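J.: coordinates only, no sequence provided:
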């Protein structure tokens, strides 16, 4: 386990991390990784999610209550801003922000409604903007911090029916680079992780017929001939907030087994 950047009290001690979409497959792995490294983790996810149960399970594994579930909806940007303000008031700010939450919109261009398009942009990229804007001033005051945006291999192209989703992830890439430039002088590093095909509930949602067929399709595309896990993505995120990546900012880290090499 890598040691986080700016760590003066031992690995993760007294450091705080906010993870959106924290109760999902990738989010759970990210929250667990930071929790076991000693961070206090604030897991944001829908009120209807299994967030409370997932947080309790992670805390039980850690032997200490370090994960707090924050119910909320990324589609409600005003509500999200209020949540961030409350965190600032109660916790004095976050050291790490992981913008992981999102929705996966599927459909040919002509069939996508305006509301579906707007919802996808709001949840997948608008929420990341709101949280980055709200939390970065306190990071400046604390002497630095890290923001990691979770993107997708979908942005590389090659798939039909993914225009709103790919567009939202492209916005995250622009956000990553622009924030890295603007916040760098304040010792705030901003990077992105772009996962490939990771076995999660979202993957299973779109491939319900044959897991073997799906595995064959993915392994044929990848250079590395094994399936990834959510932990592979969580490890990449943790690397990008650790001192081992202290000279990396504005970067999109591909974690896809050599499927796409951009």
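T.: Good, I have the coordinates. These numbers come from a predicted model, not from an experiment. Numbers count the residues shown, from 1 in each chain.

J.: make it CA atoms for all contacts and neighbour counts henceforth
T.: Noted.

J.: buried residues, the longest helix anywhere in the chain. List them.
T.: Using DSSP state H, we find that the single longest helix of the chain is helix 163-183. Across helix 163-183, burial judged by 16 or more other CA atoms under 10 Å covers 163-173, 175-177, 179-180, 183.

J.: just want the angle from the helix or strand following it to helix 163-183.
T.: The C-terminal neighbour of helix 163-183 among helices and strands, as given by DSSP states H and E, is strand 188-195. Using axes from the mean of the first three to the mean of the last three CA atoms, to 10 degrees, the direction of strand 188-195 lies 160 degrees away from that of helix 163-183.

J.: determine the set of other helices and strands touching strand 188-195.
T.: strand 145-150, helix 163-183, helix 230-241, strand 252-255 (3 or more CA pairs under 8 Å, 6 or more residues apart in numbering; DSSP states H and E).

J.: got another, please set it beside the one above:
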């Protein structure tokens, strides 16, 4: 149980600490004297603005150039789509950040800054190897959902290089081959099973599918949400099955808000280690 708590605490560190931006009050400026005009102030470029926001809010965990530290991975090399998805519809228990909490302009600036940096040859890993493995599994799944085969391969290479377990390494190599062959959906299933097994043994497949359904629903991808709920229902029983039926019924009538709320309740109620 303690391992899972560390893992879920790590997900917000990896993504939220790099991308959550505090609104800053503008400094007061003196008014020009009557009859005079103020010189035009050049607007900061998105990259410059993003760097300023990053330096103030993210550098302590991810390094001054987003190169990564022992408590958080490096950020360059991740696509804009993946960064945005992790902010708006994150994996794990990290809360989503709405536009009222983080404006599109602010997010654009941070994305522009991260994209302007050269990709790192390798990530600085968190101190706990099990946590690092779990993180790369989550990031590979996120990349596959965004159809970003390049980033998915990047994280699979990390898993293959870090895996001490022979079976896990073999499965990671199989998943990598699926990605290289363009079979991203099959690879997503394989990586999901790996995450629910060796990388995070306290998380079962049922819980993983509920989390992925919630992420998909938050992204307004109802087809993907239904897909994961169908996988969940195939193994669910008792009250889990009743709750799953409720979610699907809410989706059928178009009440995505209540369906998401029901999924949140399921994530909080489901036991670990199925």
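T.: Arrived safely. As the structure is a prediction and not an experimental result, all values here were calculated from the model.

J.: give me the TM-score for this pair.
T.: Taking TM-score structural alignment, normalised by the length of the first structure as the basis, the two superposed chains have a TM-score of 0.30; 134 aligned residues with a CA RMSD of 6.0 Å.

J.: so what does the strand or helix carrying residue 61 of the second structure touch, helix or strand wise?
T.: Secondary structure assignment for residue 61 of the second structure, by DSSP H and E: helix 59-62. If contacts are counted by 3+ CA pairs under 8 Å, 6+ apart, helix 59-62 of the second structure sits against helix 17-19.

J.: quick one: list the elements packing against the helix it packs on.
T.: helix 46-57, helix 59-62.

J.: out of those, which comes closest to residue 4 of the second structure?
T.: Nearest to residue 4 of the second structure among these is helix 59-62; the distance by CA to CA comes to 20.8 Å.

J.: next structured bit after that closest one?
T.: With DSSP H and E, the next secondary element past helix 59-62 of the second structure is helix 80-88.

J.: any buried residues in the following helix or strand past that following helix, and which?
T.: Moving toward the C-terminus from helix 80-88 of the second structure, the next helix or strand (DSSP H and E) is helix 104-116. Residues of helix 104-116 of the second structure classed as buried: 106-115 (neighbour count, 16+ other CA under 10 Å).

J.: which strands and helices sit next to helix 104-116 of the second structure?
T.: With 3+ CA pairs under 8 Å, 6+ apart as the test, helix 104-116 of the second structure has helix 46-57, helix 80-88 packed against it.

J.: so can I have CSV of those showing distance to residue 175 of the second structure and mean neighbour count?
T.: Listed next are these as CSV, based on distance: least, CA to CA, whole Å; neighbours: other CA atoms under 10 Å:
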stretch, distance to residue 175 of the second structure, mean neighbour count
helix 46-57, 34, 19
helix 80-88, 19, 20
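
J.: turn those into TSV, columns for distance to residue 269 of the second structure.
T.: Shown next, in TSV, are these (distance: least, CA to CA, whole Å):
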stretch	distance to residue 269 of the second structure
helix 46-57	33
helix 80-88	23
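
J.: and those: which comes nearest residue 138 of the second structure?
T.: Going by CA to CA, the one of these nearest residue 138 of the second structure is helix 80-88, 10.5 Å.

J.: in JSON lines, list the helices and strands packed on strand 188-195 of the first structure along with distance to residue 35 of the first structure.
T.: JSON lines is the format used below for these (distance: least, CA to CA, whole Å):
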{"stretch": "strand 145-150", "distance to residue 35 of the first structure": "16"}
{"stretch": "helix 163-183", "distance to residue 35 of the first structure": "24"}
{"stretch": "helix 230-241", "distance to residue 35 of the first structure": "11"}
{"stretch": "strand 252-255", "distance to residue 35 of the first structure": "22"}
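
J.: the ones you listed: which one's closest to residue 129 of the first structure?
T.: Nearest of those (CA to CA): helix 163-183, 7.4 Å.

J.: can you check what angle separates that closest one from strand 145-150?
T.: Going by the same axes, to 10 degrees, helix 163-183 of the first structure makes 160 degrees with strand 145-150.

J.: now for helix 163-183 of the first structure, which elements pack on it?
T.: Helix 163-183 of the first structure packs on helix 114-121, strand 145-150, strand 188-195, going by 3+ CA pairs under 8 Å, 6+ apart.

J.: re the thing from before, out of the buried residues of helix 104-116 of the second structure, who's nearest residue 57 of the second structure?
T.: The closest of the buried residues of helix 104-116 of the second structure, once distances to residue 57 of the second structure are taken by CA to CA, is residue 110, at 10.8 Å.

J.: which non-adjacent residue is nearest that closest one?
T.: Spatial nearest neighbour of residue 110 of the second structure, excluding adjacent residues (CA to CA, 6 or more residues apart in numbering): residue 50 at 4.2 Å.

J.: surely that neighbour touches residue 105?
T.: No. Counting by CA atoms under 8 Å, residue 50 of the second structure stays clear of residue 105, with 9.8 Å between them.

J.: the residue nearest to residue 110 of the second structure: what's it in contact with?
T.: By CA atoms under 8 Å, 6 or more residues apart in numbering, the contact list for residue 50 of the second structure reads 106, 108-113.

J.: of all pairs in these, which one is the farthest apart?
T.: Most distant of these, by CA to CA, are 106 and 113, 10.9 Å apart.

J.: the strands in the second structure, which residues?
T.: Applying DSSP state E to the second structure gives no strands.

J.: quick check: longest helix in it by residues?
T.: helix 129-145.

J.: quick check: angle from that one to helix 80-88?
T.: Per the same axes, to 10 degrees, the angle that helix 129-145 of the second structure makes with helix 80-88 is 120 degrees.
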